[in-house]
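> After the sequence you'll find the predicted model.
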Amino acid sequence: MCKTAYSILIERAAKFADSHGRTLRVFFEASGKHEDRNLISYVKALKAAGMPFAGSSG
């Protein structure tokens, strides 16, 4: 899964959970060392910098 797809998935899932008064918790199934490292780095980047395409346009 690419970083952009992961970010979009998390954003949409978080909005859905919030609209139903829920908290989103994300778990992933281990698939390989390289893939797992990528997903963990996506999570860290999302927490540190926020959405990669969320600009202050407007």
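It's in.
> Going by C-alpha atoms from here, please, whenever you check contacts or count neighbours.
OK.
> And the host helix or strand of Leu9, what's buried?
Assessed by DSSP states H and E, Leu9 sits inside helix 3-19. By 16 or more other Cα atoms under 10 Å, the buried positions in helix 3-19 come out as 3, 7, 10, 13-14.
> Please produce TSV containing the residues you listed, extended by distance to Arg37.
Formatted as TSV, these follow (distance: Cα to Cα, whole Å):
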residue	distance to Arg37
Lys3	12
Ser7	16
Ile10	17
Ala13	22
Ala14	22
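> Between those residues, which sits nearest Ala49?
Using Cα to Cα, Ser7 is the member of the buried residues of helix 3-19 that sits closest to Ala49, with 11.5 Å.
> putting a second one here so we can go through both:
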Amino acid sequence: MAKFTLGDVVKKEKTGFGTVRAIFLSKEGAQMYAVEKGGSFDFVEENRLSRHEPTELMN
């Protein structure tokens, strides 16, 4: 089962944040994600992603 869902904002291991646009299995059976950032897509294995927790701004 997928750890993230469509529309989730995730942090990629080394290249910043992006939005999950597609979830699929690789030929080897690994869970993969299409992550959009700035109009382009990166195809990333699930273990290279972490959930982005937005920072709350204080008044």
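Cool, got the structure. Everything quoted here is computed from the prediction, not taken from an experiment.
> Just the TM-score for the two chains, thanks.
After superposition, the two chains reach a TM-score (TM-score structural alignment, normalised by the length of the first structure) of 0.26; 28 aligned residues with a Cα RMSD of 3.5 Å.
> Identify, from the buried residues of helix 3-19 of the first structure, the entry nearest to Asn38 of the first structure.
Lys3 (8.3 Å).
> My read is that that closest one contacts Lys44, right?
No: the pair Lys3 of the first structure and Lys44 does not pass the contact test of Cα atoms under 8 Å, sitting 11.3 Å apart.
> next SSE after the helix or strand harbouring Phe41 of the second structure?
In this structure, Phe41 of the second structure is located in strand 40-45 according to DSSP H and E. Downstream of strand 40-45 of the second structure, the first helix or strand assigned by DSSP H and E is strand 49-51.
> Just the buried residues of that following strand, please?
For strand 49-51 of the second structure, using 16+ other Cα under 10 Å, the buried residues are Leu49.
> counting contacts, what elements does that strand pack onto?
Contact partners of strand 49-51 of the second structure among helices and strands, from 3 or more Cα pairs under 8 Å, 6 or more residues apart in numbering; DSSP states H and E: strand 9-12.
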